[in-house]
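Enquirer: the sequence and its predicted three-dimensional model are supplied below.
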Amino acid sequence: MSIGERALEQHAAWHGKIEVVSRAAVETADDLAVAYTPGVAAPCLEIQRDPDLSYTYTRRGNLVAVITDGSAVLGLGNIGPIAGMPVMEGKCALFKSFAGIDAFPLCVGTQDVDELVETIRLISGSFGGINLEDISAPRCFEVERRLKEVCDIPIFHDDQHGTAIVASAALINACRLTGRELATARIVFSGAGAAGISIASLMLELGARDIVLCDVDGALYEGKPGMNPAQERIAAQTNPRGVTGSLADALADADVFVGVSVAGVLSQDMVRSMAPHPIVFALANPVPEIMPNEARAAGAAVCASGRSDFPNQINNVLVFPGVFRGALDVRARDISDGMMVAATHAIAGMVGEDELRADYILPSALDKRVVPVVAAAVAEAARAEGLARA
């Protein structure tokens, strides 16, 4: 059977990838009196007096909502919130399996920004953090920005920031391997949506200076007509050399290609036009911008993709379990740029000098060391920035 056929068979057998399991034994009348009425009134009144005690008397401090509107599910597009439920359940299963975090999928039946923000705001008091998932650009930027303004718990759009953290960690190590400095590397993106803009923004935080983003109309530059507000902001921060023209034009003598766009847009000739021993991250799924073996044949020194059947998979599971574990452990108010930088360096640092090679620039997604290392780095950064409440 194909992967798809096996997945259908297994999903039908599972009838859902997560379940609710009681932590309280309810076997006697006394158990019932303590867990429910009349005893439950006591913690209710304590929380009424001090809402922060919800972290003590309920599961809130270890509970994350995984929320989508179904507008950009995987590579499937706008399939709607109900059809996105298998992905959200899967994300919740990963939270539990990798970080011991209880997560609940919420598929919201609106793609109106105001309604989505208000819905999430109204339920946010039940959770310790919110993981936004598969919300289309540019709406995702506005949804996250507004939620951060009205919620006092971490809001994290994984498609943006999880991808940015793992891709940036991979680039740090690819630059180490090829003798480059991030500050002087010429980096060209194919794709100027949620992932591309977020990866570029984090790379700027990490010290990159020469970044050019390209969309279907070519290189973004300040003042270019037809850009959305998020693209206008990133265009004002990037492309210091004023590059114009197509993706092929932008790639001439570039050190790094980062693809978060569509299959097949990077040719072998484009790779050959780049600087010697270039770095190629072709992250479109399920079919990348160029297959890694084709990129290597054209001269790429280091290749990465989003696929598990090639080395150097850029996989968000290296990021979100540890980031949320660290944020929840210190009851952080937010997940800041500084916390994301800390997570990036933590992941990159897990590949030692004696381990680093062209086919190993990131730890495995199944490496059980990753979550505690990332969590510790994120928690320390939250404390340093005054965002921790515990």
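Expert: Structure received. Just so we're clear, the structure is a prediction, and the values are computed from it rather than from any experiment.
Enquirer: only C-alpha atoms from now on, for both contacts and neighbour counts.
Expert: Will do.
Enquirer: closest to the centroid, which residue in this structure?
Expert: With distances taken as CA atoms, centre = their mean, residue 162 lies nearest the centre of the chain, 1.8 Å away.
Enquirer: what is the subsequent helix or strand relative to the helix or strand harbouring it?
Expert: Per DSSP states H and E: residue 162 is located in helix 158-178. Note on helix 158-178: by DSSP H and E, the next helix or strand toward the C-terminus is strand 186-190.
Enquirer: follow-up on the earlier one: tell me who's in contact with the residue nearest to the centre of the chain.
Expert: 316, 319, 320 (CA atoms under 8 Å, 6 or more residues apart in numbering).
Enquirer: try 6 Å this time
Expert: By CA atoms under 6 Å, 6 or more residues apart in numbering, the contact set of residue 162 is 316, 319.
Enquirer: which stretches of the stretch 1-150 of the chain form helices?
Expert: 3-14, 29-35, 41-49, 54-57, 85-99, 113-123, 139-150 (DSSP state H, counting those that start in this stretch).
Enquirer: just say which of those is most tucked in.
Expert: Comparing those by mean neighbour count (mean count of other CA atoms under 10 Å), helix 85-99 comes out on top with a mean of 20.
Enquirer: which residues touch that one?
Expert: By CA under 6 Å, 6+ apart, helix 85-99 touches 17, 101, 102, 103, 105, 321.
Enquirer: mind giving me the ChimeraX command for buried ones among the residues you listed?
Expert: To isolate the buried ones among those in ChimeraX, judged by 16 or more other CA atoms under 10 Å, type:
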select :17,101,102,103,105,321
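Enquirer: hmm, residue 69 and residue 108 touching each other?
Expert: Yes: between residue 108 and residue 69 there is a contact under CA atoms under 6 Å: 5.1 Å.
Enquirer: pick out whichever of the two has more residues nearby.
Expert: The neighbour count for residue 108 versus residue 69, taken as other CA atoms under 10 Å, is higher for residue 69 (27 against 17).
Enquirer: ok, the more buried one to residue 4 distance?
Expert: Distance, residue 69 to residue 4, by CA to CA, to the nearest Å: 23 Å.
Enquirer: putting a second one here so we can go through both:
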Amino acid sequence: MSELEDILKLHAAHTGVLDIKSNLAVTNRSELAQAYTPGVSMLSKEIEAHPALKSKYTMSGKLVALITDGTAVLGLGNIGPAAGLPVIEGKALLYKDLANINAIPLALNQVDTADAVATIKNIALSFAGIHLEDIAAPRCFEIEEQLSQVLDIPVYHDDQEGTAIVVLAGLINAARVVKKQLTDLKIVVNGVGASGLATARLLYQIGIKNLILVDQHGVITATDMNYNSYQRNLAKLLQTPTNLQGQPLAAVIEHQDVFIGLSDKNVLQSQDVQKMNTQPIIFALANPIPEIDPAVAQQAGAAVIATGSSKYPNQVNNILAFPGLFKGLLSSNLKRVDAQLQQVVAVALANVISQPTAQQIIPDVFDERVVPTVSHAVQKYSQGQK
């Protein structure tokens, strides 16, 4: 039996990987009266008088909406909302298994930004948080921004905040390994979609100013109309010289300390790594095939290598962020995943590895310390905001 047949058989056996589990037994009239009618009518009257009580007395206080339109699925591209469902169903499973968080996968048709925002806003009363997934840029930026302004619950885009947190955590320890100051690093970010832009933005906000953004049309500058306003605005903040506009990766990789790839397979060559500063750090995070084969990068002189794959050491995976993050958000009643919180979580994740090495700059995805560490960091941050 092929791997595909195995996977299809597994998922078909249970019609997916999730079920709804009841918390109350209903085996007699008394239990029925308390769990359903007439008991719920009294509950409904209480919530009518005090709407905030719905989060205490219904599962809306512990349920996360996992929403995708399938326009930007990692490694697959725009495959549509129905085909995006297996990804978010899998993440809902991870939420439950790793952090005991209840999440429900929802497929959203590929409507315009205003309609997407209105739809999610109109169903938000049922949820304690919104997790956006696999929505293409720039719509993902617009949707998250607008929802954050109109909803009083956390709105989180895993491709943005989740990736940024885990990359920063890995970079903190990579800098320790090569004995370079984090904020002094010269970094090229290749691939500036949702993940790349959010990562670059977080690195800038923590004090890393030597950043060059490269995408399919070359180096991004503030005046390059090949790119969207979010990309151009960050290039403006970075004061990227206009004479670099459109330059390819190979032209700007020289004398860089770090390559962060959130782009496509095999875009970084051995000679590119050799042109970088001593002890270069390579984060080749494209999946399933990285921007450069780790063995090739190592042979070219890379001191620290991370990928998005479980086949190699230093797997940069959002599993390290989102389960513990939402566990902390829900337990602390924190409403925003801002840049400062992202930094706090990244530092906590990095510190799980007390003595980082080139082979271990980030915790393993099954490290049992990760979820409680991240959750505690969120709760501690929340206390400082009150």
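Expert: Sure, I can see it. Owing to the predicted nature of the structure, the values given are computational and were not obtained by experimental measurement.
Enquirer: tell me how the two chains score on TM-score.
Expert: Remark: TM-score between the superposed chains equals 0.97 [TM-score structural alignment, normalised by the length of the second structure]; 384 aligned residues with a CA RMSD of 1.3 Å.
Enquirer: what's residue 329 of the second structure aligned with over in the first structure?
Expert: Matched to the first structure by TM-score structural alignment, residue 329 of the second structure sits across from residue 327.
Enquirer: show me the contacts for that match.
Expert: By CA under 6 Å, 6+ apart, the contact set of residue 327 of the first structure is residue 379.
Enquirer: quick one: it is in a helix?
Expert: Yes: with DSSP: H, G, I helix; E, B strand; the rest coil as the criterion, residue 327 of the first structure is assigned to a helix.
Enquirer: hmm, who's touching the helix or strand in which residue 380 of the first structure is found?
Expert: In the assignment (DSSP H and E), residue 380 of the first structure maps to helix 370-384. Contact with helix 370-384 of the first structure is made by 322, 323, 325, 326, 327, 339, 342, 343, 346, 388, as judged by CA under 6 Å, 6+ apart.
Enquirer: rerun that using 7 Å as the cut-off
Expert: For helix 370-384 of the first structure, the surrounding residues in contact (CA atoms under 7 Å, 6 or more residues apart in numbering) are 99, 318, 321-323, 325-327, 330, 332, 338-339, 342-343, 346-347, 388.
Enquirer: please apply the same query to stretch 336-353 of the second structure.
Expert: By CA under 7 Å, 6+ apart, stretch 336-353 of the second structure touches 154-156, 165-166, 168-170, 172-173, 202, 361-363, 370, 373-374, 377-378, 381.
Enquirer: can you give me the helices for the stretch 201-350 of the second structure?
Expert: Here the stretch 201-350 of the second structure has its helices, by DSSP H, counting those that start in this stretch, at 229-238, 249-252, 270-274, 294-299, 322-332, 339-351.
Enquirer: and of those helices, who's closest to residue 145 of the second structure?
Expert: Smallest distance to residue 145 of the second structure across those (CA to CA): 11.8 Å, for helix 229-238.
Enquirer: mean deviation, that closest one versus the first structure?
Expert: After superposition onto the first structure, the average distance of helix 229-238 of the second structure to its aligned residues comes to 1.2 Å, using mean CA distance after the TM-score superposition for the first structure.
Enquirer: quick one: that helix to helix 139-150, angle?
Expert: Calculated by axes from the mean of the first three to the mean of the last three CA atoms, to 10 degrees, helix 229-238 of the second structure forms an angle of 80 degrees with helix 139-150.
Enquirer: buried residues in helix 229-238 of the second structure, which are they?
Expert: So helix 229-238 of the second structure, judged by 16+ other CA under 10 Å, has buried residues 230, 231, 232, 233, 234, 235, 236, 238.
Enquirer: now swap in stretch 186-193 of the first structure and tell me
Expert: Quick answer for stretch 186-193 of the first structure (16+ other CA under 10 Å): 186, 187, 188, 189, 190, 191, 192, 193.
Enquirer: OK, contacts around the third one?
Expert: Read it as residue 188 of the first structure. By CA under 7 Å, 6+ apart, the contact list for residue 188 of the first structure reads 211, 212, 213, 250, 251, 254, 256, 257, 258.
Enquirer: output those residues as JSON lines; include the columns distance to residue 93 of the first structure and neighbour count.
Expert: Below are the contacts of residue 188 of the first structure laid out as JSON lines (distance: CA to CA, whole Å; neighbours: other CA atoms under 10 Å):
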{"residue": "211", "distance to residue 93 of the first structure": "36", "neighbour count": "26"}
{"residue": "212", "distance to residue 93 of the first structure": "37", "neighbour count": "31"}
{"residue": "213", "distance to residue 93 of the first structure": "34", "neighbour count": "28"}
{"residue": "250", "distance to residue 93 of the first structure": "41", "neighbour count": "25"}
{"residue": "251", "distance to residue 93 of the first structure": "39", "neighbour count": "24"}
{"residue": "254", "distance to residue 93 of the first structure": "39", "neighbour count": "23"}
{"residue": "256", "distance to residue 93 of the first structure": "34", "neighbour count": "26"}
{"residue": "257", "distance to residue 93 of the first structure": "32", "neighbour count": "25"}
{"residue": "258", "distance to residue 93 of the first structure": "29", "neighbour count": "25"}
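Enquirer: of all these, which comes closest to residue 23 of the first structure?
Expert: Distances from residue 23 of the first structure to these, taken by CA to CA, are shortest for residue 258, at 44.9 Å.
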